[in-house]
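Asks: Build me a structure from this.
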Amino acid sequence: MPVASAPHHASAGNLAAVPEPLAGNGLTVPVLVAPEVARAQSGGAPVVALESTLLAHGLPRPGNLEVARRIEAVVRACGAVPATIAVLDGVVRVGLDDAALERVCAEQGLSKLGVRDLPVALALGRSGATTVSSTALLATRAGIAVFATGGLGGVHRGGGYDESADLRALAELSLVVVCAGVKSILDVEATLERLESSSVTLLGYRTDRFPGFYLNDSGFGLDWRVETAAEVADVFALGRALGDGAVVVANPLPEPEQVEPALHDRV
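Replies: So this is what the prediction gives:
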């Protein structure tokens, strides 16, 4: 959309993504969109993308399956359709039925797929769980503009070049990413600096503090705060009119649910 045609006040409906076909250079990426997700998209209903690496690699079995079902139930209870994303047998799956969800949660040795791994897994017919970066890429290509996750990757402590591919994805892809901060093992200050230098828009949802994943305050402040989903939608719509890049919405844990700060720091 040209800058001149951007609306003065965008509505929440502007969170609908502009679909980009899963095709290029004469090749079509094998993709299976779940019927529930396809119906929602064709009817203009909201869809929320969810990653699968948390389920396959971040949580212990068999409790990970219960968590997966609870996460999807929360999305539905809020009036949206969940689209958990994974690659199974060389096919991108946008939305998983219960059998596929069980497989992602139970299968041993499931690969962890970042953006660089996707073409290999697809070409060789492999299966894997998608990280934040690859989930964001596949979600945008499938026309999904909202992605919810727990913690983002970022800059590791100790300096050097150990940085998550999530940072590049956030700089290049246009979608809303709702999270509780960056993972606790990371250098929060360096990650925030990198997001700033990459022109990634960062909003605090009803907070002026950047959350710390397990903590509701990482110790760092935020420049911008929003109070409603409609305000997020306005920011996203106008940001997309100006160019590419994600809008990261930092949504902290309620204070009673955070890990006790002293215990967190010891661990």
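
Asks: make it CA atoms for all contacts and neighbour counts henceforth
Replies: Noted.

Asks: isn't Val248 right next to Phe210, touching?
Replies: No: if you go by Cα atoms under 8 Å, Val248 and Phe210 don't touch, sitting 11.0 Å apart.

Asks: can you give me the strands for the stretch 51-200 of the chain?
Replies: 81-88, 91-94, 111-113, 128-130, 146-148, 176-179 (DSSP state E, counting those that start in this stretch).

Asks: right, so these: which one is the most enclosed?
Replies: Stretch with highest mean neighbour count among the strands of the stretch 51-200 of the chain: strand 128-130 (a mean of 28; mean count of other Cα atoms under 10 Å).

Asks: His264 is in what secondary structure piece?
Replies: Secondary structure from DSSP states H and E places His264 in helix 261-266.

Asks: so how far is that helix off the chain centroid?
Replies: 27 Å (Cα atoms, centre = their mean, to the nearest Å).

Asks: And for stretch 132-145?
Replies: Its chain's average C-alpha position is 8 Å from that of stretch 132-145, according to Cα atoms, centre = their mean.

Asks: same deal with stretch 79-86?
Replies: Distance of stretch 79-86 from its chain centroid, counting by Cα atoms, centre = their mean, is 11 Å.

Asks: do stretch 147-164 as well
Replies: 13 Å.

Asks: Ok, stretch 128-142 next?
Replies: 8 Å.

Asks: To compare with the earlier structure, here is another sequence to fold:
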Amino acid sequence: MKSYLELHPEVEQALQEGRPVVALESTIISHGMPYPENVQTAREVEAIIREQGAVPATIGIMNGKIKIGLSDEELEAFGSSKDVMKVSRRDLPYVVSQQKNGATTVAATMIGAQLAGISVFVTGGLGGVHREGEVTMDISADLTELAQTSVAVVCAGAKSILDIGRTLEYLETQGVPVIGYRTDDFPAFYTRKSGYGVDCRLDSPEETAALLKAKWDLGLAGGLVIANPVPEADALDEQEMEANIERALSEAKQLGIKGKDVTPFLLGKMKEITQGRSLVTNIALVKHNALVGAQIAKEYARLK
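Replies: Down below sits the predicted model:
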């Protein structure tokens, strides 16, 4: 595995000592936000995790190596480069074998985290079943990864652009627990509520870490969704966002945008339509997830 993985010295030492480590994805840097806000956010998120007593490990692929933890210069490279591929499970063998650069999605970051021995991963929003997914069969690999890869994903629910009801049904079928962190309503990325419930509500890092330990101690492989709503002060209006999303989806359909190009296009349209407010919300929720994820990771490391 050493020929494929490259651990940052800080991350490697923390793992050897049993200290808490939090995985972070790189797609949010390369494909989820514009430059330079993406790099600034990545640095601030790592700082939040360190303030909570955990070690951040941003995961990405450089020259075919799956890097577990990036230097400041490497964060800058992911944020400013235009030739970084978006890498999910299916893309990993190609990008690694051909020694290319790639930003890892939720699915690929989970794989890298598990290979390195990291149990908690913080992201913005989860991928899922796209609207009209019953026709297009457009379902994110994030969902199947959660069914088989034993990493807890702290997120602000699923992205509002998705069919959240079908996404939750898919997760239920795959046996993936959906935990509401201090909420009974599954959040929808930009908004605190989706109108759908969660499997259970937990209100502390201690309770959440205990559930992670119980799941994996019982031999129940696979991940968990820890749905952490965007802070109320930063949330957008649900009805307004739904109208914006319908408008953006219609435009994507007219332009023939499909597959993995849909999400970056829609996020960009949301920023344009909301005059930048959606980007502010996106940054706020990622930071809040980092805070909560680091607290959970710290408690889970103590339990282990």
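
Asks: Kindly provide the TM-score of these chains.
Replies: Once the chains are laid over each other, their TM-score by TM-score structural alignment, normalised by the length of structure 1 reads 0.88; 241 aligned residues with a Cα RMSD of 1.1 Å.

Asks: on that earlier part again, now that we have the strands of the stretch 51-200 of structure 1, can you turn them into a markdown table and tack on distance to Glu66 of structure 1?
Replies: Formatted as a markdown table, the strands of the stretch 51-200 of structure 1 follow (distance: least, Cα to Cα, whole Å):
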| stretch | distance to Glu66 of structure 1 |
| --- | --- |
| strand 81-88 | 14 |
| strand 91-94 | 20 |
| strand 111-113 | 20 |
| strand 128-130 | 17 |
| strand 146-148 | 18 |
| strand 176-179 | 20 |
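
Asks: do you know which of these lies nearest Glu231 of structure 1?
Replies: Of all the strands of the stretch 51-200 of structure 1, strand 176-179 sits nearest to Glu231 of structure 1, with 12.0 Å by Cα to Cα.

Asks: can you name the residues of structure 2 that the closest one overlays?
Replies: Using TM-score structural alignment, strand 176-179 of structure 1 lines up with residues 152-155 of structure 2.

Asks: once aligned to structure 1, how far is that stretch on average?
Replies: Its aligned residues in structure 1 lie a mean 0.7 Å from stretch 152-155 of structure 2 after superposition (mean Cα distance after the TM-score superposition for structure 1).

Asks: and Leu110 of structure 1, how far is that from Leu55 of structure 1?
Replies: As for Leu110 of structure 1, its distance to Leu55 of structure 1 is 11 Å (criterion: Cα to Cα, to the nearest Å).

Asks: Find residues that contact each of the two.
Replies: Val104 (Cα atoms under 8 Å, 6 or more residues apart in numbering).

Asks: between these two, which one's more packed in?
Replies: Neighbours around Leu110 of structure 1 and Leu55, counted as other Cα atoms under 10 Å, are more numerous at Leu55. The numbers are 23 against 19.

Asks: which residue lines up with the more buried one in structure 2?
Replies: Using TM-score structural alignment, Leu55 of structure 1 pairs with Ile29 in structure 2.

Asks: show me what contacts that match?
Replies: Asn38, Val39, Ala42, Phe78, Gly79, Ala103.

Asks: now for the third one: what does it line up with in structure 1?
Replies: Meaning Ala42 of structure 2. In structure 1, Ala42 of structure 2 lands on Ala68 (TM-score structural alignment).

Asks: OK, contacts around its match?
Replies: Ala68 of structure 1 neighbours (Cα under 8 Å, 6+ apart): Leu55, Leu101.

Asks: how far away is it from Asp208 of structure 1?
Replies: Relative to Asp208 of structure 1, and taking Cα to Cα, Ala68 of structure 1 is found at 30 Å.

Asks: One more: Pro254 of structure 1?
Replies: In this view, Pro254 of structure 1 and Asp208 of structure 1 are 14 Å apart by Cα to Cα.

Asks: next one: Thr131 of structure 1
Replies: Distance of Thr131 of structure 1 to Asp208 of structure 1, given as Cα to Cα: 27 Å.

Asks: More neighbours: which of those two?
Replies: Ranked by neighbour count (other Cα under 10 Å), Thr131 of structure 1 and Asp208 place Thr131 first, with 26 against 17.

Asks: Isn't that one up against Thr53?
Replies: Yes: the pair Thr131 of structure 1 / Thr53 is scored as a contact, 5.3 Å apart, by Cα under 8 Å.

Asks: hey, what's in contact with both of these two?
Replies: Shared contacts of Thr131 of structure 1 and Thr53, defined by Cα under 8 Å, 6+ apart, comprise Lys112.

Asks: Excluding chain neighbours, what is closest to the aligned partner of His8 of structure 2 in structure 1?
Replies: Mapped onto structure 1 by TM-score structural alignment, His8 of structure 2 lines up with Ala34. Closest residue to Ala34 of structure 1 apart from its sequence neighbours, by Cα to Cα, 6 or more residues apart in numbering: Gly95 at 5.0 Å.

Asks: That neighbour pairs with which position in structure 2?
Replies: In structure 2, Gly95 of structure 1 lands on Gly69 (TM-score structural alignment).

Asks: Repeat that for Ile85 of structure 1.
Replies: Residue correspondence to structure 2 (TM-score structural alignment): Ile85 of structure 1 is matched to Ile59.

Asks: Its match against Ile66, yeah?
Replies: Yes: using Cα under 8 Å, Ile59 of structure 2 is in contact with Ile66, at 7.1 Å.

Asks: which residues are in contact with both of these two?
Replies: Joint contacts of Ile59 of structure 2 and Ile66 (Cα under 8 Å, 6+ apart) are Gly112.

Asks: wait, Lys65 of structure 2 sits on Leu5?
Replies: Yes: Lys65 of structure 2 sits in contact with Leu5 when judged by Cα under 8 Å, with a separation of 5.8 Å.
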